[in-house]
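Participant: Have a look at this prediction, sequence included:
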Amino acid sequence: MPLIEHIYELRTRLLISVAAIVVTLGFGFYWYGTGFFGVPSLGGILTGPYCDIPPGARLQLGDAGDECRLLATGPFEQFMLRLKVAATAGIVLASPVWLYQLWAFITPGLHKNEKRYGIVFTILAAVLFIGGAVLAYVVIVHALEFLLSIGDNVQTTALSGSQYFAFLIQLILIFGVSFEIPLLIAMLNVAGVVSYEALARSRRGIIMGIFVFAAVASPGQDPFSMLALAVAVCILVEAAIQFTRLHDKRKKKSREDWLEVDDESASPLAPADGLGGSGPLERPQPLTRPTPSAGAGAGVSATRAPGDTRPLQAPAGGGSIYDDIT
């Protein structure tokens, strides 16, 4: 297609994606305060880790039967917080739609094997991100309990809704994105950029870098979230390294030996079947001419001496000097 048609197609797919996000945003705005079909409200799900903290580690607000509440310090804070959470939920819920639109836009430019790898990597990326988000949701209870109870004998923490949800969303995003690192390693190996040998030599440095990254990236700087992130990513990276080992071994079996030779070296040449190896060349024998038949006339000598550069004389009987030379 010409460039203008590609732009029209991109515009159409973007409009479809935005429309899907708007619809799911409205659903998330409603779901924030209301549950349905036995599913608790989105606000209740997100505040679950905070409510699981012992009451002595957080400020108790409201009536005795409903003490787990977050603070709102501004007139529009509750509305804006609900809108932000609904927008985040809308993007997540509409991800099948906008991911399909993105995939449908780039698929015509891919080869068959690239499409196959793209589908596998897209599914794995979604699964890994969800796994990281679930782990972050489980870890945040212990992280908040540590952070809010470390000085509970002196003060009590009263979190506002924006502070709590900012911490929760940051932790979920960091865990989800970090879980994509093993997939990136596998993709680089499939593309031929990173080999198993290089990863195996750098395994200790990779583990050290993961722990440093977990210590810096964790928003709460608590030991529970740091250790959980570092250990989980190390396990996934080791699984990715083992995948590269199997992939390189399979690729090496199906690859010719001469393809592994670098550009500045000569590949070994095996002798052809039935011909044997190469050997020294023998000195060529001089050309001979058969003796002219009777009646053909006198001709030149039948044998050219070595080093004789004089031209051959035509036979007396006519014809070419190359006739009947064997």
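Facilitator: Arrived safely. Numbers count the residues shown, from 1 in each chain.

Participant: only C-alpha atoms for contact and neighbour calcs from this point on.
Facilitator: Will do.

Participant: now the helices for the stretch 1-150 of the chain?
Facilitator: 3-31, 42-46, 48-51, 77-93, 95-106, 112-149 (DSSP state H, counting those that start in this stretch).

Participant: For those helices, give me JSON lines that also has mean neighbour count and distance to Glu180.
Facilitator: Formatted as JSON lines, the helices of the stretch 1-150 of the chain follow (neighbours: other C-alpha atoms under 10 Å; distance: least, C-alpha to C-alpha, whole Å):
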{"stretch": "helix 3-31", "mean neighbour count": "16", "distance to Glu180": "23"}
{"stretch": "helix 42-46", "mean neighbour count": "18", "distance to Glu180": "23"}
{"stretch": "helix 48-51", "mean neighbour count": "18", "distance to Glu180": "25"}
{"stretch": "helix 77-93", "mean neighbour count": "18", "distance to Glu180": "17"}
{"stretch": "helix 95-106", "mean neighbour count": "15", "distance to Glu180": "17"}
{"stretch": "helix 112-149", "mean neighbour count": "17", "distance to Glu180": "6"}
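
Participant: okay if I get these as CSV plus distance to Trp258?
Facilitator: Formatted as CSV, these follow (distance: least, C-alpha to C-alpha, whole Å):
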stretch, distance to Trp258
helix 3-31, 42
helix 42-46, 58
helix 48-51, 59
helix 77-93, 49
helix 95-106, 35
helix 112-149, 24
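
Participant: between the ones you listed, which one is nearest to Val177?
Facilitator: Of all the helices of the stretch 1-150 of the chain, helix 112-149 sits nearest to Val177, with 6.4 Å by C-alpha to C-alpha.

Participant: That closest one: what's the following helix or strand?
Facilitator: helix 161-178 (DSSP states H and E).

Participant: Let's verify Ala270: helix, strand, or coil?
Facilitator: coil (DSSP: H, G, I helix; E, B strand; the rest coil).

Participant: putting a second one here so we can go through both:
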Amino acid sequence: MAEGKRRRFAWLRPPEAGPGGTMSLGDHLRELRYRLIVSAVAIIVTSLLAAIWYDQLYQVMLRPYLLAVQMLAESNPNLDPTTVITGVATPLILAMKVCVVAGIVLSSPVWVYQIWAFIVPALLAKEKRYALGFIGAAVPLFLLGVLIGYYIMPQGISVLLAFTPSSVPVTNLVDVEDFLTLTLQLMVVFGLGFLIPVLVVGLNLVGVLKADQLKKVRTYVVFGIFVFGAAATPSTDPFSMLALAIPMTVLYLIAEVICRVHDRRKAKADLVVAGT
């Protein structure tokens, strides 16, 4: 009876890895499917919960625009920006976007763990400690990136709207859908960008990446970070790009130092074991 129940609910569990964490291609695909389903369910559930407080979330998401208007009122009082909503279905689409992004943020501990579990399918006792450290560092950094993306938005908006000619009376009609989409994209991009250095450290802890490899590609990585910052930030102002690229570069350099310290400790521990 118990064996039959285990077989019946086997699809609810990820495939078991073989010795040393090896898996066939089919098992890897089933593992990926499992991790994606768990992450999607967590995001859907938290998105539905976030819908309960949609009015409060909407006010929070519109705050960067209100702050930008205050900045513009001081620097360029002739501008007259006004928010508009166009289309019958737009309010529903806005609600769905805001709630889904809120769900992504709230469920970050779940899907961040699923990323780690997919990278390291067979967690040894030591690697389980690494997994806890990975989650403990990744989730706060993701949330920090989201907050930075949120707080730089007023500056980005004011920079972009400041290009409106002040010599001609004009009313800036800011589409709420476009504005909120831009804000949500910026927050998610910043959050994911801040996860990359943590992922680098995690791969080093399980022996996939070495500090010497990171040192060799450092210049290319830093260049790639600035290219990523320019391409990934939805707004066109350089301030947003630098706000993403500079912290990512600093975090990458910190990650490289952590990896180097870990490699040295591991090398000394291997020498001690070899000596005994």
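Facilitator: Good, I have the coordinates. This structure is a prediction, so every number in the text was calculated from the model and none was measured.

Participant: How about the contacts made by whichever residue in the first structure pairs up with Ala138 of the second structure?
Facilitator: In the first structure, Ala138 of the second structure lines up with Ala125, judged by TM-score structural alignment. Contacts of Ala125 of the first structure were listed using C-alpha atoms under 8 Å, 6 or more residues apart in numbering, and they are Glu180, Leu183.

Participant: how near is Ala125 of the first structure to Val231 of the first structure?
Facilitator: With distances taken as C-alpha to C-alpha, to the nearest Å, Ala125 of the first structure is found 19 Å from Val231 of the first structure.

Participant: Ok, Ser225 of the first structure next?
Facilitator: From Ser225 of the first structure to Val231 of the first structure the distance is 10 Å (C-alpha to C-alpha).

Participant: Over to Pro55 of the first structure?
Facilitator: 30 Å.

Participant: burial count for the corresponding residue of the second structure for Gly209 of the first structure?
Facilitator: Mapped onto the second structure by TM-score structural alignment, Gly209 of the first structure lines up with Gly224. By other C-alpha atoms under 10 Å, the residues close to Gly224 of the second structure number 14.

Participant: Counting by contacts, list what whichever strand or helix holds Gly224 of the second structure packs against.
Facilitator: If you go by DSSP H and E, Gly224 of the second structure is part of helix 218-232. Helices and strands touching helix 218-232 of the second structure, by 3 or more C-alpha pairs under 8 Å, 6 or more residues apart in numbering; DSSP states H and E, are helix 238-275.

Participant: Now the alignment partner in the second structure of Leu42 of the first structure. Nearest residue, chain neighbours left out?
Facilitator: Under the alignment (TM-score structural alignment), Leu42 of the first structure maps onto Leu57 of the second structure. In this structure, Leu57 of the second structure finds its nearest non-sequential neighbour in Val98, 7.4 Å apart by C-alpha to C-alpha, 6 or more residues apart in numbering.

Participant: Please report how far the one you found lies from Thr183 of the second structure.
Facilitator: In this view, Val98 of the second structure and Thr183 of the second structure are 10 Å apart by C-alpha to C-alpha.

Participant: Spatially central residue for the second structure, please.
Facilitator: Leu192 (2.2 Å; C-alpha atoms, centre = their mean).

Participant: That one reaches Phe142, doesn't it?
Facilitator: Yes: counting by C-alpha atoms under 8 Å, Leu192 of the second structure does reach Phe142; the two are 6.3 Å apart.

Participant: need the contact list for the counterpart of the residue nearest to the centre of the second structure in the first structure.
Facilitator: Aligned by TM-score structural alignment, Leu192 of the second structure pairs with Val177 of the first structure. Taking C-alpha under 8 Å, 6+ apart, we find Val177 of the first structure in contact with Phe129, Gly132.

Participant: ok, now how distant is Val177 of the first structure from Ala125 of the first structure?
Facilitator: 9 Å.

Participant: what sits up against the helix holding Gly224 of the second structure?
Facilitator: Applying C-alpha under 8 Å, 6+ apart, the set of residues contacting helix 218-232 of the second structure is Val189, Pro238, Ser240, Met241, Leu242, Leu244, Ala245, Ile246, Met248, Thr249.

Participant: Kindly indicate which of those residues lies nearest Leu173 of the second structure.
Facilitator: Looking across the contacts of helix 218-232 of the second structure and measuring by C-alpha to C-alpha, the closest to Leu173 of the second structure is Ser240, at 22.1 Å.

Participant: According to the alignment, which residue of the first structure corresponds to that closest one?
Facilitator: Checking TM-score structural alignment: Ser240 of the second structure goes with Ser225.

Participant: Does its match touch Ala143 like I think?
Facilitator: Yes: if you go by C-alpha under 8 Å, Ser225 of the first structure and Ala143 touch, sitting 6.2 Å apart.

Participant: so what sits against both of those two?
Facilitator: Contacts common to Ser225 of the first structure and Ala143, judged by C-alpha under 8 Å, 6+ apart, are absent.
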